[in-house]
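J.: for reference, the sequence and a predicted model appear below.
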Amino acid sequence: MVTVSPPGTWAYVLRLPHDPRAARVARMTVRAALNGHGAGEVVDVVELLVSEQVTNAYRHTKGPASLRLAALAGGRLRVGVRDGHPHVPAPFGRPPWDRVPPPPADAENGRGLRLVQLHADAWGCRPLGGGPLGRDAGKLLWFEVGGPRKAMAGT
């Protein structure tokens, strides 16, 4: 069986253990993959947003996470981080996605997902069903760069 993909498309998936070093491993993987595919112009922003999402997965869950990088048609890059926690944070949750207020100046956290809102061209969340014994529960938070700017929850 032959699989045909549109030119310039590719995908990588990385399973990340519940480990404080997972964000660093994810950043290094993103940098290597994007530079290897000639997408160096988006490395810094993708590396920043991946670091925030993987750090949140580590901080707010007790299990592993996974990172998926996919080059799509039209020069877009979609990045997804899957974790086992069902809570969908803003700006990935219900509309209005564009009204996530900035945290207070003295807050020690709460800025990470606002960065997605500021730097990604599109973002969304796909809740994952609770399969047998709840193993598939959780969510997939994703964002895109390199396309028209819009928020699309649930896709």
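T.: Looks like it arrived, so ask away. Numbering: from 1, shown residues only.
J.: please make it C-alpha for all contacts and neighbour counts, starting now.
T.: OK.
J.: buried residues in the host helix or strand of residue 46?
T.: Residue 46 belongs to helix 43-60 when assigned by DSSP states H and E. Under the neighbour-count criterion of 16 or more other Cα atoms under 10 Å, helix 43-60 has 43, 46-58 buried.
J.: quick one: the residues you listed as a markdown table, columns for distance to residue 102 too.
T.: Shown next, in a markdown table, are those (distance: Cα to Cα, whole Å):
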| residue | distance to residue 102 |
| --- | --- |
| 43 | 25 |
| 46 | 21 |
| 47 | 21 |
| 48 | 18 |
| 49 | 16 |
| 50 | 20 |
| 51 | 19 |
| 52 | 16 |
| 53 | 17 |
| 54 | 20 |
| 55 | 19 |
| 56 | 17 |
| 57 | 21 |
| 58 | 22 |
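J.: second one coming, line it up with the first:
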Amino acid sequence: MVTVSPPEPWSYALHLPHDPRAPRVARMTLRAALAGHGMPELLDTAELLTSEMVTNAYRHAKGAAAMRVRGGEGGRLRVGVWDSNPHIPPPFDRPSRPLRTAPAADEDDGGRGLLLVRLWADDWGGYPLGDDLFGRGGKLLWFELGVAAEAVVAA
């Protein structure tokens, strides 16, 4: 069975409670959206990066989070994760640029998730939100993937 993607961009939004199961729910939602829109070639990388960003939202914010998944022209995918913590971790507080921060030490419990996003996404960033759609402020971190970039990562 062949799935045909609609010619116009599409998007889905998901409200995530502050719950340790939120990354799994986000991955399942992303998997369903990409399968439904005929984008399986992006699934592995998108699923990993989404999981890392939703996990960070759970670990570093005290409240709910939200995820938005958008498909665009040319097989592009954009995933945004909102949380209530206004702190934007570097280098997401600046426009995309080459990685200049040291990776986490072997004994560190964290610090690798956003490194994966920076290394594997085609583009990424973040910005603060005043009164966002949930009326709580916070921040939005996002990443983009494209079919061509996924093929390079897989190779």
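T.: Perfect, I can see it now. Bear in mind the structure is a predicted one, so any value in this text is a computation, not a measurement.
J.: biggest separation within the buried residues of helix 43-60 of structure 1, which pair?
T.: 43 and 58 (21.9 Å; Cα to Cα).
J.: residues contacting the corresponding residue of structure 1 for residue 117 of structure 2?
T.: Alignment note (TM-score structural alignment): residue 117 of structure 2 maps to residue 116 of structure 1. Residue 116 of structure 1 sits next to 49, 91, 123, 143 when contact means Cα atoms under 8 Å, 6 or more residues apart in numbering.
J.: could you check how far residue 116 of structure 1 is from residue 129 of structure 1?
T.: 24 Å (Cα to Cα, to the nearest Å).
J.: same question, residue 82 of structure 1
T.: Residue 82 of structure 1 is 12 Å from residue 129 of structure 1, where distance means Cα to Cα.
J.: these two: which is more packed in?
T.: residue 82 (24 against 13; other Cα atoms under 10 Å).
J.: which non-adjacent residue is nearest that one?
T.: residue 140 (4.2 Å; Cα to Cα, 6 or more residues apart in numbering).
J.: that neighbour reaches residue 85, doesn't it?
T.: No: in this structure, residue 140 of structure 1 is not within contact of residue 85 by Cα atoms under 8 Å, at 9.6 Å.
J.: these two - which one has more neighbours?
T.: Remark: of residue 140 of structure 1 and residue 85, residue 140 carries more neighbours, 25 against 18, as counted by other Cα under 10 Å.
J.: so which strand or helix has the more buried one?
T.: If you go by DSSP H and E, residue 140 of structure 1 is part of strand 138-145.
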